[in-house]
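Novice: here are the coordinates; sequence isn't available:
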């Protein structure tokens, strides 16, 4: 089956993008280069096409109760105009997907944003569990095909976006979402992102995506904005230790093993996967996600590479790269609990050779205090 493309495909081509197939989509992996794009987001601003992501609306008088049962975070804590990172879980505690939930400020419904590779699976999961609760008044609508999604990320993102919207962006806190217009287009503006930088994710009618893409690049030209592909998206999120589904999270990896226990609110009442995670919490997760950096030359740690301690296999690399910000190889690894510990040595098997590494504090990157006034 031919890969899908977003409405911005021709614009990406005209900007010189190189493409890869990702989750059934043909997406730009880079324009001028991964390192250039990465450093632009860290220092100025970058614009991302997220047209491959999935969006689902959950509405009805029992929408909150439904999402509260389906996810481990506390949906009841979401006031209108707030966003929450959460997950869909299997009964055994593994992860169906990690998601963002927005409680809309303008109407009583929730927008659930899901990963591109999981959209069909997630919608089926929601519908399957909706069918189990016939008494609940809940409506689920997959709006992916009609919803445009762009991300503007970096320390100059507020200044750039402010030129195109009447909303006072300085009043929008981290994980807030407001309804306004951007270049005249009705838009849900959320101060969320996946880079470790300040920035915004924009949701709007998909027919306007080309115009908004053009207007944002134009508005940010004097600030050095660049279009950014999936390559730098991955290095940015890895430096910030933001998980990627299929790497740090999966049906076999629980949120507790992934170091995301803060997402799981055991005291909120029943939710799918609660009993399994409660057992794991009491016993202690058998594996832990750790951050490491290589301390000798030997290549770049890549997903799936074996990790050893004192010659014995203790786990594997979930994500690794040569960090553009720090200029050295870094990674995340899922290792046996007994092998984990900041300062403890590991080795990563790269091209048949054990390359020394040391476990370090995560995240690798935190944005400077001067640009965190909204967090």
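Specialist: Thanks, I have the structure now. Predicted, not measured: the structure shown is a model, and the values here were computed from it.
Novice: Please make it C-alpha for all contacts and neighbour counts, starting now.
Specialist: Fine.
Novice: If we go by neighbour counts, what in stretch 303-316 is buried?
Specialist: 303, 304, 305, 306, 307, 308, 309, 313, 314, 315, 316 (16 or more other Cα atoms under 10 Å).
Novice: ditto for stretch 294-301
Specialist: Within stretch 294-301, the residues scored as buried using 16+ other Cα under 10 Å are 294, 295, 298, 299, 300, 301.
Novice: from these, which single one is nearest residue 268?
Specialist: residue 301 (39.0 Å; Cα to Cα).
Novice: leaving aside the residues next to it on the chain, what's closest to that closest one?
Specialist: residue 320 (5.0 Å; Cα to Cα, 6 or more residues apart in numbering).
Novice: adding another structure so you can compare the two:
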């Protein structure tokens, strides 16, 4: 049975179209529609319920050592209040999940994990813990709200002094008092825009949600659903677990080499990545130049040669044409290369373009 987030009633009242997603009932869109929600985030601001995400605390004298073993990125030089993105691999070098590591202090870290992988991840992490460390799953008691867009700071500072907010990308502040509600506020997001993610207790989430919407009325803040979240992350070329990566994909194949530190002392999957050798495939961006929209898992061709498959695709609201990401043979990945994508039995033309498609100015 699908679960409800603490904001479920807010979505129903706002006439959100509710769908099952990763074990939760969430709005895919509101009356405004996906395109309007998408453009609100690009031009002004949008509010997302991301309470389905999982949050896990690792605490103890060996917390850092465990984080270092579990993830491919190097977290040894993180400062308190820093956030770092990383894949978490299996022994063969495939991706168990991709996650965010929050350093609360030397002996306490929070991992934010994908909702669909939450239970799998916790079993995996528990299986590999060592030494003095305790895992606490706080997902069921924690809500998360994402305020995203160029006007997000202007909206949030109506409710909290700017000096209490994190100022740098991928940093966070704990115990931020937002109009009487205690929040962990991080300068992170999944849209390619300026923005914040707010972690708080479930019981306070509906009040904060309504407070933010009221504060942002003048700026054009609107609630946004899963549809806009997906089109925004795709324009920003942010990978999605189950699309751009899975248990069989190496993070090096999907463009995540920046978060894999092979010079770090051992981590789970390091040997597997080495044994795979130099990746033959890579992730690319495609601008669809023919008629049609490529979705996930469409065959990609160079002439008559099958070179890979799309991993995500949509019509881009910002650019006004279809785009897709694909994992293909490196030999055909050069910018400007003319390819074709098979959509429902018909090949449509496409061109390799740089990632990300969208980069905020």
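Specialist: Ah, there it is. Note that the structure is a prediction, hence the values are computed from the model and not measured.
Novice: mind checking how far the residue nearest to residue 301 of the first structure is from residue 303 of the first structure?
Specialist: 6 Å (Cα to Cα, to the nearest Å).
Novice: and residue 131 of the second structure, how many neighbours?
Specialist: 11 (other Cα atoms under 10 Å).
Novice: Just confirm it contacts residue 62, I think it does.
Specialist: Yes: using Cα atoms under 8 Å, residue 131 of the second structure is in contact with residue 62, at 6.0 Å.
Novice: Just the element for the residue sitting nearest the centre point of the second structure, please.
Specialist: The centre of the second structure sits closest to residue 190, judged by Cα atoms, centre = their mean, with a distance of 4.7 Å. Following DSSP states H and E, one finds residue 190 of the second structure outside all helices and strands.
Novice: Can you tell me the residue that sits opposite it in the first structure?
Specialist: For residue 190 of the second structure, the aligned residue in the first structure is residue 194 (criterion: TM-score structural alignment).
Novice: contacting residues for its match?
Specialist: By Cα atoms under 8 Å, 6 or more residues apart in numbering, the contact set of residue 194 of the first structure is 233, 236, 237, 242.
Novice: that older thread, let's see which of the buried residues of stretch 303-316 of the first structure end up in strands.
Specialist: Applying DSSP state E to those, the entries found in strands are 306, 307, 308, 309, 313, 314, 315, 316.
Novice: Residue 346 of the first structure matches what in the second structure?
Specialist: Structural correspondence for residue 346 of the first structure with respect to the second structure (TM-score structural alignment): residue 339.
Novice: wait, isn't its match in contact with residue 306?
Specialist: No: with contacts defined as Cα under 8 Å, residue 339 of the second structure does not count as touching residue 306, sitting 10.1 Å away.
Novice: got any residues that touch both of these two?
Specialist: Shared contacts of residue 339 of the second structure and residue 306, defined by Cα under 8 Å, 6+ apart, comprise residue 300.
Novice: Need the nearest residue in space to the residue opposite residue 269 of the second structure in the first structure once aligned, chain neighbours excluded.
Specialist: Taking TM-score structural alignment, the alignment pairs residue 269 of the second structure with residue 273 from the first structure. Closest residue to residue 273 of the first structure apart from its sequence neighbours, by Cα to Cα, 6+ apart: residue 91 at 4.0 Å.
Novice: returning to what we had before: now render the buried residues of stretch 294-301 of the first structure as CSV, adding distance to residue 266 of the first structure and secondary structure.
Specialist: Below are these laid out as CSV (distance: Cα to Cα, whole Å; DSSP: H, G, I helix; E, B strand; the rest coil):
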residue, distance to residue 266 of the first structure, secondary structure
294, 36, strand
295, 39, coil
298, 43, coil
299, 42, coil
300, 38, coil
301, 35, coil
